[in-house]
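> here is a sequence with its predicted model. Questions after.
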Amino acid sequence: MRVHRLDRITPQVRLVELRDPDGRGLPPAEPGAHIDLHLPDGAVRSYSLCGDPADRQAYRIAVLNVPGGRGSGFVHGELALGADLTISPPRNNFHFDDAARYLFVAGGIGITPLLPMIRRAVNKGADWVLHYCVRSAAAAPFLDDLRALPHGHVDLHAADEGQRLAVDELMASTPVDVPIYCCGPQRLMEAVAAAARPDQDVRFEWFTPRPEPARQDFADNSFDVVCARSGITVTVPAGTSILDALYAAGVEIDSSCEQGVCGTCETTVLEGEPDHRDSVLSDAERAAGKTMMLCVSRARSTRLVLDV
């Protein structure tokens, strides 16, 4: 992929537009999807696509300049117009479903996966409300674009003006038939998760591992993994991830973040009970136990059979 556009849209956010150098169409990307950016030093960083999902000619990402960040340091300090980059195909752990109306809650750069969702809602004629939490209006990416969209409105909560979001009140007043999509700093998402009622449909995009409750029922004991396609059985010792144990046995698995947030290593479970520790699967998906993230999750049973 080639950098076709490189703009500074706020003092600390750069917009990067990527296109195929030969002008070929790109794989489709649904709202909420992200791509992995392969950095020159070998690191891989995930960024949400913030462009129009209907545009098959370009992928757009917006990158916040984070002090000490490897990905942001490269994008803000080294990346040049016309540069060639290696990326992954789009993946989506943050699915956007049909509804008559929506509630979106964004914090800062967390607006990036929500912007294509809001555009899709507009195209469907659905009603929407965005609560946008930022340090200041000047630091809010895409604010003017959002305010220009029909069928909804933006409530800006700028910290420098003392306009903080009352999360508990918002969640208590949101009807059960309104899906809620949230992305932003971990503190904001934890507050939304804590205030959500059990009957509310709340979905998150976590870029750092979400907090897990203290575990007292299942320790990090060893267990066996049967690789159904590879035909081998691997013992996963305590303190070793399934991913690392399979690598050591010569079983190659695609992976990226190795923190349970990107979904790259999601694998089908054929038998056994996973001990889910990722930040990707919903509670319902965890309960179903049909897939698991091999980088962080373990086993509640003494044996797992995986489709690898």
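Happy to help now that I have it.
> contacts and neighbour counts: CA atoms only from here.
Will do.
> count of neighbours near the nearest residue to Arg203 once chain neighbours are set aside?
Spatial nearest neighbour of Arg203, excluding adjacent residues (C-alpha to C-alpha, 6 or more residues apart in numbering): Tyr181 at 4.9 Å. Number of residues near Tyr181 (other C-alpha atoms under 10 Å) recorded here: 24.
> Tyr181: helix or strand, and which one exactly?
Under the criterion of DSSP states H and E, Tyr181 resides in strand 180-183.
> alongside the first one, take a look at this:
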Amino acid sequence: MFTGKNDVPDPSQVKLIVTAKTRAADEVVALTLAHPDGRRLPDWTPGSHVDVVLPSGVNRQYSLCGDRWDAQSYRIAVLHEAEGRGGSAYIHEELTEGTMLALGGPRNNFRLVPSEKYVFIAGGIGITPMLPMIQQAEMLDADWKLLYLGRARSTMAFLDELAEYGDHVVVLPKDESGPSQLEELIDGPSADTKVYVCGPQRLLAAVERHCAAWPAGLLRLEHFAAKAQGAHARDVPFEVELARAGLSVTVSPDVSILDALQNAGVNVLTSCREGTCGTCEVPVLAGVPDHRDSILNDADRASGNCMFPCVSRSCSDRLVLDL
């Protein structure tokens, strides 16, 4: 993708055309995208996102929220963020049907794992990855429910589509039901139930605190923005050894691993540079990563088998990467 001068183009990138732009709710538009020649698009699974490169070069990630069995089109939905960096403003105010956009992916950091029961909790635009998950749960005849939080019904996208699921869906607009209390929404942990949550950072942080004592693997979150991180584990240079390239690179405290590698002429595919998209994931062969991404769960972090060099660093003097 092209979010910086050293960024490496995504070989999976395709040019798609916007075939429809529709209003999904107040300040939310849905875009349908297709190949200009009608070609089949890459398959995807519930929880997947795509990297969207706007004509200005701005790169953003959006969850796929359409029908995964439709091989000719993708659907994404975009919230107009007043305090954003301009991507959503362009999509809402300037982008028109017929515009060509470059897309990378799809990639999935929020996979729907097998379970007898599911609880889906969506806050605002966090409903987007939940739609295909619900479709999958229905196909598998799993027991599920959706708790959909928002400011008001007018701001909550896809309510018409969700209505067909009846009492599986609980809609909780704040202006009607007041602030939602997590202890009332989330039961205690159950081995046969997976809980999936997506929405604003304050919701995710509250859920993480509420479920901090749960066994690993029962709670899964997706972050649309980077989580706040504490100080680096260490503020001294460290070595990154590339096992396949036979190269060693020194990473200073003020330079990311990704930039150090790219400055040394090593091509690493990247996109968001915030530790949220998963594009730059690399396997770790030795050493202890200082994980600073918003993707890996506690078990993945403890294993130390992979890392995201756009934001993560090292707890050890040396890291060996499978590059």
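Cool, the structure landed. Just so it is clear, the model here is predicted, and its values are computed rather than measured.
> list the contacts for the equivalent of Ser314 of the second structure over in the first structure?
In the first structure, the residue matched to Ser314 of the second structure (TM-score structural alignment) is Ala299. Ala299 of the first structure makes contact with 223, 272-276, according to C-alpha atoms under 8 Å, 6 or more residues apart in numbering.
> what does the strand holding Tyr181 of the first structure correspond to over in the second structure?
So strand 180-183 of the first structure sits over residues 195-198 in the second structure, by TM-score structural alignment.
> please apply the same query to stretch 111-123 of the first structure.
Mapping stretch 111-123 of the first structure onto the second structure (TM-score structural alignment) gives residues 127-139.
> just stretch 251-262 of the first structure next, same as before
Counting by TM-score structural alignment, stretch 251-262 of the first structure sits on residues 266-277 of the second structure.
> right, and the helix or strand after the lengthiest strand in the second structure?
Longest strand of the second structure, by residue count under DSSP state E: strand 14-25. Per DSSP H and E, strand 14-25 of the second structure leads on to strand 28-34 as the next helix or strand towards the C-terminus.
> flag every buried residue along that next one.
28-34 (16 or more other C-alpha atoms under 10 Å).
> adding distance to Pro309 of the second structure, write those out as CSV.
What follows is these, written out as CSV (distance: C-alpha to C-alpha, whole Å):
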residue, distance to Pro309 of the second structure
Val28, 32
Val29, 33
Ala30, 32
Leu31, 31
Thr32, 32
Leu33, 31
Ala34, 32
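> Asp51 of the second structure belongs to a strand?
Yes. Under DSSP: H, G, I helix; E, B strand; the rest coil, Asp51 of the second structure sits within a strand.
> can you pull the contacts of it?
So Asp51 of the second structure contacts 59-62, 103-106, 271 (C-alpha under 8 Å, 6+ apart).
> kindly report the same for Val197 of the second structure.
Here Val197 of the second structure is in contact with 120-122, 126, 204, 219-222 (C-alpha under 8 Å, 6+ apart).
> equivalent analysis for Cys310 of the second structure, please.
Cys310 of the second structure neighbours (C-alpha under 8 Å, 6+ apart): 256-259, 270, 273-275, 280.
> separation between Pro42 of the second structure and Ala34 of the second structure?
For Pro42 of the second structure, the distance to Ala34 of the second structure (C-alpha to C-alpha, to the nearest Å) stands at 11 Å.
> again with Val197 of the second structure
The value you get for Val197 of the second structure to Ala34 of the second structure, if C-alpha to C-alpha is used, is 29 Å.
> ok, now Val169 of the second structure?
For Val169 of the second structure relative to Ala34 of the second structure (C-alpha to C-alpha), the value is 30 Å.
> and for Trp69 of the second structure?
14 Å.
> now the match of strand 180-183 of the first structure on the first structure. Mean distance?
When the first structure is superposed, stretch 195-198 of the second structure averages 0.3 Å from its matched positions, counting by mean C-alpha distance after the TM-score superposition for the first structure.
> still on that earlier bit, which of the residues in the match of stretch 111-123 of the first structure are buried?
Result for stretch 127-139 of the second structure [16+ other C-alpha under 10 Å]: buried residues 127-137.
> which of those residues lies closest to Arg153 of the second structure?
Ile127 (13.0 Å; C-alpha to C-alpha).
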